[in-house]
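Student: My questions concern the predicted model and sequence given below.
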Amino acid sequence: MESATKLLFVSAILRLAFFSFGLYQDKYMEVKYTDVDYMVFTDASRFLYSGRSPYLRETYRYTPLLSVLLLPNNFLSPNFGKFLFMATDLIVGYLIIKILAKYGNLTALKRNILASIWLLNPVVITISSRGNSESLLIALIMMAIYFLLVVRNYYLSGFFLGLSIHFKIYPFIYLTSILFYLTGQRHQIYNLINEKSIKFSVSCIVTFFTLTSIMYYYFGYEFLYESYIYHLVRVDHRHNFSIYNLSLYFNSSIQNKDFFNKVESVAFIPQLLISFFIIPLKLSKIDLISTFFVQTFVFVTFNKVITSQYFVWFLCFLPFYLRDFQKNTKSFLYLALWILTQGIWLSFAYKLEFLGISTFYPGLFFSSCSFFIANVLLIGDCIDHIRSKDLHITPDSEKKNN
């Protein structure tokens, strides 16, 4: 545990160092370090602090609860939110260590090495220290996993997952995996209704609908639209790795589109079919957290909008996927292809954004397609790895293994 404490201490120092450099960059450099979303959060909390709606801030697409958490930005420090996000970032790392400890075949050293994938990751550190709120959401998800697998308190697990779904809707994809997992039997879907699943489901549903009802009472339809509905019809082709990028770009200029031309409204169909149903059905009984990893990877890959910050959605599960990973050439080749295609996309995006050169077609289009293919190959490899495990994990058998 002492080594874990040292790891967390070093991780905290790194985040403070990144934050301090960010203050310098914001003051003296043309390109600012602080995430533009943090400005949106701060402005929204300022409106709320003055007794008005946070949605008076244009582009605020989040639950008012986030504005409530950032109210101290207005009377303590404008950087309070960054410290909050960095703190939840560290909490995620701590929970990763605690959850990894339930696997008895892992030494303390290996647990810390795996946790370092999150805690010492410069991408993760940068995202939270710039003022992005993703770490807060991921901390809620990890709390749900911790209470599900370690503490085995299904009410609290459901509470935290319901809270995370309220913050950002995508964590609902984990519901099917958890319910399949809690059946305690392989391939017996009729056993979905049991004491554990009822406790978890009731807690999750009540938490989500209670919070959502409260927010709707105070902020009306505007809350529902900006927090949830907007993301179903969102048309955003800027900084977007998605294979739908070019289609969204063209559709954004078309008026009175019919249903079949609204790609932003139907793109979620294959995305949800695979991530919400097929993956959980096939993998959740083998390795639950690795299933979360693949689900999230699929959800991001098939999403109509993909930005770099979305990668942390599945990065938090990577330590669990890698805990028993067997090195092989194919996996490293697919990973190299994933990095290469992402780099190619970024080169075309740089020419478009900073040099003013139109690279939508063929540059960005084919690089988006290549990146999508690389993602699919990597996902397929991950699925093969999980299915190759000689495991039959149920809540009861896991308890015996500890």
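Tutor: Received the coordinates, thanks. Residues are numbered from 1 along each chain as shown.

Student: contacts, neighbours, all on C-alpha from now
Tutor: Noted.

Student: ok now do Asn79, which residues does it touch?
Tutor: Asn73 (C-alpha atoms under 8 Å, 6 or more residues apart in numbering).

Student: any idea how far it lies from Val68?
Tutor: Remark: distance between Asn79 and Val68 (C-alpha to C-alpha, to the nearest Å) = 15 Å.

Student: One more: Ile99?
Tutor: Taking C-alpha to C-alpha, one finds Ile99 at 30 Å from Val68.

Student: adding another structure so you can compare the two:
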Amino acid sequence: MPLNLSQYLHLRSVPSFRTILAVSVLLRVGLILYSEWHDAHSVVKYTDIDYRVFSDAARFVLHPTEGNVAQGPLGKRLGLGDPYTRATYRYTPLLALLLTPNEWLHPSFGKYLFAACDILAGVLMHTLLTSAILPHADAHSASPARDTDKHYARPSTPPSASPAASPTRREQLAMLLAATHLLNPLVFTISTRGSSESVLALFVLLTLHAAVRARWAAAAALLGLATHWKIYPFVYGVACLGVIGGERGVAQGWRGLVGQLVNWRTVWFAVVSAGTFVLLGAGMYAIWGYPFLYESYLYHVHRLDHRHNFSPYFYAIYLAYPTHYVPSSEPSVWQRVLASPLASFGPQMALALGAGVLFGRRRRDLVFAWFVQTFVFVIFNKVCTSQYFLWYTLFLPLLIPQLSMTPRRALQLAGVWVGTQALWLSEAYKLEFLGQPVFFGLWVRGLIYLAGHAWVLAGIMESYEP
């Protein structure tokens, strides 16, 4: 029996979407107010250190001094400060500009802004579910099963008997799925602590919303904006190109695939998207000069983070880090290879872009394609922390209606996803809090995490119904 959430719903058991939104807003406002009290009375702060970095950068922008002046030619005329005067600020200046009200309005303005982006993302999810995803899933569930695998095959069900076919039932399911984002503790905790991930999530969902409706000019511009904010969303462009080129029919063979990816419509999308990215970057460069270019983009290319994290490359980078060999000696060949960005960048890009080419064929497959692209991008990134998981779990509420699996299978996947993280964290605790030299053991558990999460991804891919 396939997993169908609607069959477990009782119409009276799910509150209205307005109620869910109200609870979500009150929850976030309450946590932000609590964070102010907690930070004033505790040594261990609730607010994320990144929020202090953002706030300091905003302060530097508003209050230029002799040693704090925007380096671009336009910036000097505007009399703006340099957000990169704040060490470890490695984001677009737009973030610092958005948080300037922290200085003249309220120190927690940015937290309220990030929380609002969380809420808007939930509203967008609800809209996508009710207008596009659930209607298609209902139509598919009502059609005769064509899958020969009895483990995943759907039963042949007439439309009138489909438990999700009722508009009321569909609305209930959309509210429940949107609530998994709005009431997700990881989501609302991160935004109320002052992380800016919710802004990027909103940009990504806006891009998806436009793409699903074939508003390709808007989707291209929004993709350029999202990529300017943080570079990884550019991989979604490959799936969009495949969908745009395939709107007149799915290509067959290599020549057909090339023709699908390269034609005047896909070229126009690429020009608009890249043009938006370049124009934003040129504007930032004109104001803040080379520091913007280096801190926002170039730094991340050759960044070597030897601190422990989930990445399978962490231990190799740790061993190859300059502090682990005599500075006066020449690094060995293997140290040069491990220190090269291509060691992690090559496999990561091959998988992320390849998934976009393989699965980006139709608009209704975009959620699945983007989910797979993001998942492989995260688990094969040279730096991976728990916060990065939000990049792909963002798509789960939209993807669940398109998955067919037994409840037991769903629990297995969830158990492995959580269990491999818990296994890694138990060893990381020894390193972080007890100071034990367990780097190798932590790396081994990182490899187990990688294999486990890859198995989870394979299970989700297997259960997807295109």
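Tutor: Okay, I see it. Keep in mind that what you see is a predicted model, and the values were worked out from it rather than measured.

Student: Centre of the chain to stretch 41-57 of structure 2, how far?
Tutor: 22 Å (C-alpha atoms, centre = their mean, to the nearest Å).

Student: How about stretch 386-403 of structure 2?
Tutor: Worked out by C-alpha atoms, centre = their mean, stretch 386-403 of structure 2 lies 8 Å from the chain centre.

Student: Return the set of buried residues in it.
Tutor: Neighbour counts over stretch 386-403 of structure 2 (16 or more other C-alpha atoms under 10 Å) mark 388, 390-403 as buried.

Student: Considering those, which is situated nearest to Ala428 of structure 2?
Tutor: Tyr388 (17.2 Å; C-alpha to C-alpha).

Student: who touches the closest one in this structure?
Tutor: Val378.

Student: what residue of structure 1 is the furthest out?
Tutor: Using C-alpha atoms, centre = their mean, the residue of structure 1 lying farthest from its centre is Asn256. It sits 33.0 Å away.

Student: distance of that residue from Lys262 of structure 1?
Tutor: For Asn256 of structure 1 relative to Lys262 of structure 1 (C-alpha to C-alpha), the value is 10 Å.

Student: Quick check: neighbours shared by those two?
Tutor: With C-alpha under 8 Å, 6+ apart, Asn256 of structure 1 and Lys262 have no common neighbours.

Student: ok, residues contacting stretch 215-222 of structure 2?
Tutor: By C-alpha under 8 Å, 6+ apart, stretch 215-222 of structure 2 touches 203-204, 206-211, 269-270, 272-273, 276.

Student: Over to stretch 379-387 of structure 2?
Tutor: 305, 309-314, 344-345, 347-348, 378, 450, 453.

Student: Excluding chain neighbours, give the residue nearest to the counterpart of Leu280 of structure 2 in structure 1 in space.
Tutor: Using TM-score structural alignment, the equivalent of Leu280 of structure 2 in structure 1 is Leu211. Closest residue to Leu211 of structure 1 apart from its sequence neighbours, by C-alpha to C-alpha, 6 or more residues apart in numbering: His166 at 7.1 Å.

Student: Once you drop chain neighbours, what's closest to the spatially most central residue of structure 2?
Tutor: Central residue of structure 2 (C-alpha atoms, centre = their mean): Trp391, 1.9 Å from the mean position. Excluding its sequence neighbours, the residue lying closest to Trp391 of structure 2 (C-alpha to C-alpha, 6+ apart) is Thr374, at 6.7 Å.

Student: same question, Tyr33 of structure 1
Tutor: Gly22 (5.2 Å).

Student: Repeat that for Leu7 of structure 1.
Tutor: Spatial nearest neighbour of Leu7 of structure 1, excluding adjacent residues (C-alpha to C-alpha, 6+ apart): Asn112 at 7.3 Å.

Student: quick one on the thing from earlier: what about the match of Leu280 of structure 2, neighbour count?
Tutor: 17 (other C-alpha atoms under 10 Å).

Student: And the helix or strand containing it against structure 2, how far off on average?
Tutor: Element membership for Leu211 of structure 1 (DSSP states H and E) is helix 195-224. Its matched residues in structure 2 lie on average 1.9 Å from helix 195-224 of structure 1 after superposition (mean C-alpha distance after the TM-score superposition for structure 1).

Student: corresponding residues in structure 2 for the next helix or strand after that helix?
Tutor: Counting by DSSP H and E, the next helix or strand C-terminal to helix 195-224 of structure 1 is helix 230-233. Alignment of helix 230-233 of structure 1 against structure 2: residues 299-302, by TM-score structural alignment.

Student: for the matching stretch, the distance to its chain's centre please.
Tutor: 19 Å.

Student: Then stretch 377-389 of structure 2?
Tutor: Here the centre of stretch 377-389 of structure 2 is set off from its chain's centre by 10 Å, with C-alpha atoms, centre = their mean.

Student: start and end residues in structure 1 for it, please.
Tutor: Going by TM-score structural alignment: stretch 377-389 of structure 2 matches residues 299-311.

Student: where do the helices sit along the stretch 351-466 of structure 2?
Tutor: 366-379, 389-393, 396-399, 407-432, 439-463 (DSSP state H, counting those that start in this stretch).

Student: what helices or strands is the longest one leaning on?
Tutor: When you say that, I think you mean helix 407-432 of structure 2. helix 439-463 (3 or more C-alpha pairs under 8 Å, 6 or more residues apart in numbering; DSSP states H and E).

Student: what's the helix it packs on in contact with?
Tutor: Contacts for helix 439-463 of structure 2 (C-alpha under 8 Å, 6+ apart): 152, 308, 310-312, 314-315, 372, 375, 379, 403-405, 413-414, 416-417, 420-421, 423-424, 427-428, 431.
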